[in-house]
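Novice: sequence and predicted model, in that order:
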Amino acid sequence: MLRNSFVIISVMLLVLSGCGGGTKNRPEARPPAAGAPAAPGASAPGGYGQTATPAACPTTRQRHFVKTRFLTNAGLAAGTFRRYIYKPYRAGAFNSGAPKRKRTIVKAAAAAIFAFDQLRRAKANAQADPTLCKVLIGPIDKLTASMKDLHGKLKGGNVDSGLIGSVAGGVAGFHKDAASAGAGFKDKEPPASAVGG
């Protein structure tokens, strides 16, 4: 009974993290096209990537509960990567001959697209807050691009250890950048249904 309550609460938090707050029509979560130009407003280098120019950021908060939503989305993105991609990689679950290797890769690909969507949501929330926008848009953009590349490789059945290491470094940098903006987050376990059970 307690476990069922936890699952229901987790799903409700996930739903609430993407609800309300200023936009009625949200674009479908899709990775940007290959070779797409960089997001406008990226300029001076930040911790892991670049920061948005002050002109591209709002001067006042544009959505309700923006920081709480950001913390949820960022935590889910990082936790999903760690649980379904980084830990299996470190355990050798992607190695040739490993038990359930194909299933692990399929789950990792699903996890990468879920993490990509959570990063998209985190960016939308960061863009609605003056401080988060200035510090975090560049790092989120860079991490999102890496996650897109990783999803493409995993979807094709390829495990690129260098890319997994790069994304892991990006996640660590994202943690530091978020903490420096006063929005330090903890990794969150995604609902099992988000990555196919």
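Specialist: Okay, I see it. This one's a predicted model, so the numbers in the text were calculated from it and none came from an experiment.
Novice: from here on, just use CA atoms for contacts and neighbour counts.
Specialist: Fine.
Novice: for Tyr86, give its distance to Leu154.
Specialist: 13 Å (C-alpha to C-alpha, to the nearest Å).
Novice: whoops, I mixed them up, Gly196
Specialist: 15 Å.
Novice: the two: who's more crowded?
Specialist: The neighbour comparison of Gly196 against Leu154 (other C-alpha atoms under 10 Å) goes to Leu154, with 21 against 11.
Novice: which SS class is the more buried one?
Specialist: Secondary structure for Leu154, judged by DSSP: H, G, I helix; E, B strand; the rest coil, is helix.
Novice: show me the contacts for it.
Specialist: 105-106, 108-109 (C-alpha atoms under 8 Å, 6 or more residues apart in numbering).
Novice: cool, Met147 as well?
Specialist: 112-113, 115-116, 167 are the contacts of Met147 under C-alpha under 8 Å, 6+ apart.
Novice: how about the strands of the chain, start to end?
Specialist: Using DSSP state E, the strands assigned to the chain run over residues 42-45, 50-52.
Novice: from those, which stretch is densest packed?
Specialist: Counting by mean count of other C-alpha atoms under 10 Å, strand 50-52 has the highest mean neighbour count of the strands of the chain, with a mean of 23.
Novice: which strands and helices sit next to it?
Specialist: Applying 3 or more C-alpha pairs under 8 Å, 6 or more residues apart in numbering; DSSP states H and E, we find strand 50-52 packed against strand 42-45, helix 130-155.
Novice: from the chain's centroid, how far away is it?
Specialist: Mean-position distance between strand 50-52 and its chain equals 17 Å (C-alpha atoms, centre = their mean, to the nearest Å).
Novice: how about residues contacting that strand?
Specialist: Identification of contacts with strand 50-52 by C-alpha under 8 Å, 6+ apart yields 41-45, 133-139.
Novice: mind running it again at 6 Å?
Specialist: Here strand 50-52 makes contact (C-alpha atoms under 6 Å, 6 or more residues apart in numbering) with 41-44, 134-135, 137-139.
Novice: and stretch 102-122, by the same measure?
Specialist: Contacting residues not belonging to stretch 102-122 are listed as 29, 70, 73-74, 77, 84-85, 144, 151, 154-155, 195 [C-alpha under 6 Å, 6+ apart].
Novice: and which of these is nearest to Ile9?
Specialist: Asn73 (15.3 Å; C-alpha to C-alpha).
Novice: might you report the residue contacts of the closest one?
Specialist: Going by C-alpha under 6 Å, 6+ apart, Asn73 touches 118, 122.
Novice: use this one as the comparison:
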Amino acid sequence: MAGATACGGGGDRGQREEISSAAAAELAVLAVAEPDAAAADELAAATPSPTTPAERQKFAKTRFVANAGLAAGATYQWIVKPYREGKFKKGAKGRTFALIKAGLAGAFAYNRLKAAAENAKGDPLLSKAMVPLTAGIESLKGLATKLRKGEAGDADIDAFDNVINGVKEAGKNAGAVVTDKVPSTSQLTG
């Protein structure tokens, strides 16, 4: 490219993006098709990992708070709140879209709660606090489908709410305060 600077200036921007995309796609295909052991070793060496038990606990709490916060935010924003507003009732305006979002949010919340429970295993206090909640988290597995189909009732919504509140309380008691963090719609879809 004539006239290009170290900062990437000059040349035809559209062409440069096209080349970058094509090059990235080719590299991705090569990386999947022929994984190089040396490259894998380099990647493993470059991946930071906690070295002390204190660091592992700190990171476990941080990940727990992030995952539990996302689950709590998704549950409140797209399940509890619309349900209480009557958006899941037959004939309600925007019902279909609300049910689809609730189904996605239910699956997302279940996934994040499972991840939070796994993160909790890295901290002794969190681990003990989460033990009684494991069955409650597992009970949420099929609720995403019920939400999406419009078959969820008060008991189902309360189950989500109770598990979320239990996880928040467990975190608080272990020194990991969980606050709701509403995920974007694109995060819900994966």
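Specialist: That came through, no problem. It should be emphasised that the depicted structure is a prediction, and the values quoted were computed from it without experimental measurement.
Novice: TM-score for this pair?
Specialist: The TM-score (TM-score structural alignment, normalised by the length of structure 2) is 0.66; 141 aligned residues with a C-alpha RMSD of 2.4 Å.
Novice: related to what we said a few turns ago, determine which stretch of the helices and strands packed on strand 50-52 of structure 1 is the most buried.
Specialist: When these are compared using mean count of other C-alpha under 10 Å, helix 130-155 is most buried, at a mean of 23.
Novice: residue boundaries of the helices in structure 2?
Specialist: Secondary structure of structure 2, counting by DSSP state H: helices at 13-33, 37-46, 53-75, 81-84, 95-120, 124-130, 134-139, 143-149, 154-173, 185-189.
Novice: closest one to Thr179 of structure 2 among these?
Specialist: Using C-alpha to C-alpha, the nearest of the helices of structure 2 to Thr179 of structure 2 is helix 53-75, at 5.3 Å.
Novice: neighbours of Ala117 of structure 2, just the number please.
Specialist: By the criterion of other C-alpha under 10 Å, Ala117 of structure 2 has 23 neighbours.
Novice: gap between the counterpart of it in structure 1 and Leu76 of structure 1?
Specialist: Ala117 of structure 2 maps onto Lys123 of structure 1 when the alignment is built from TM-score structural alignment. For Lys123 of structure 1, the distance to Leu76 of structure 1 equals 13 Å [C-alpha to C-alpha].
Novice: name the residue closest to the centre of structure 2, please.
Specialist: Residue closest to the average C-alpha location in structure 2 (C-alpha atoms, centre = their mean): Arg112, at 5.0 Å.
Novice: measure it to Leu140 of structure 2 for me?
Specialist: Counting by C-alpha to C-alpha, the gap from Arg112 of structure 2 to Leu140 of structure 2 is 12 Å.
Novice: one more: Pro82 of structure 2?
Specialist: Per C-alpha to C-alpha, Pro82 of structure 2 is found 18 Å from Leu140 of structure 2.
Novice: again, but for Gly73 of structure 2
Specialist: According to C-alpha to C-alpha, Gly73 of structure 2 stands 16 Å off from Leu140 of structure 2.
Novice: re the thing from before, tabulate the helices of structure 2 (JSON lines), appending distance to Thr179 of structure 2.
Specialist: Formatted as JSON lines, the helices of structure 2 follow (distance: least, C-alpha to C-alpha, whole Å):
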{"stretch": "helix 13-33", "distance to Thr179 of structure 2": "37"}
{"stretch": "helix 37-46", "distance to Thr179 of structure 2": "32"}
{"stretch": "helix 53-75", "distance to Thr179 of structure 2": "5"}
{"stretch": "helix 81-84", "distance to Thr179 of structure 2": "16"}
{"stretch": "helix 95-120", "distance to Thr179 of structure 2": "13"}
{"stretch": "helix 124-130", "distance to Thr179 of structure 2": "16"}
{"stretch": "helix 134-139", "distance to Thr179 of structure 2": "18"}
{"stretch": "helix 143-149", "distance to Thr179 of structure 2": "22"}
{"stretch": "helix 154-173", "distance to Thr179 of structure 2": "8"}
{"stretch": "helix 185-189", "distance to Thr179 of structure 2": "18"}
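Novice: tell me the one of the contacts of Leu154 of structure 1 nearest Phe185 of structure 1?
Specialist: Nearest to Phe185 of structure 1, judged by C-alpha to C-alpha, of the contacts of Leu154 of structure 1 is Ala108 at 22.2 Å.
Novice: corresponding residue for the closest one in structure 2?
Specialist: Looks like Ala108 of structure 1 aligns to Ala102 there (TM-score structural alignment).
Novice: now swap in Met147 of structure 1 and tell me
Specialist: Counting by TM-score structural alignment, Met147 of structure 1 lines up with Leu140 in structure 2.
Novice: equivalent analysis for Pro99 of structure 1, please.
Specialist: Under TM-score structural alignment, Pro99 of structure 1 pairs with Lys93 in structure 2.
Novice: measure the closest residue to its match other than its chain neighbours to Gly14 of structure 2 for me?
Specialist: Excluding its sequence neighbours, the residue lying closest to Lys93 of structure 2 (C-alpha to C-alpha, 6 or more residues apart in numbering) is Lys87, at 7.0 Å. Distance, Lys87 of structure 2 to Gly14 of structure 2, by C-alpha to C-alpha: 45 Å.
Novice: of these two, which one has the most company?
Specialist: Regarding Lys87 of structure 2 and Gly14, a neighbour count based on other C-alpha under 10 Å identifies Lys87 as having more, with 19 against 9.
Novice: I appreciate the help and will end here.
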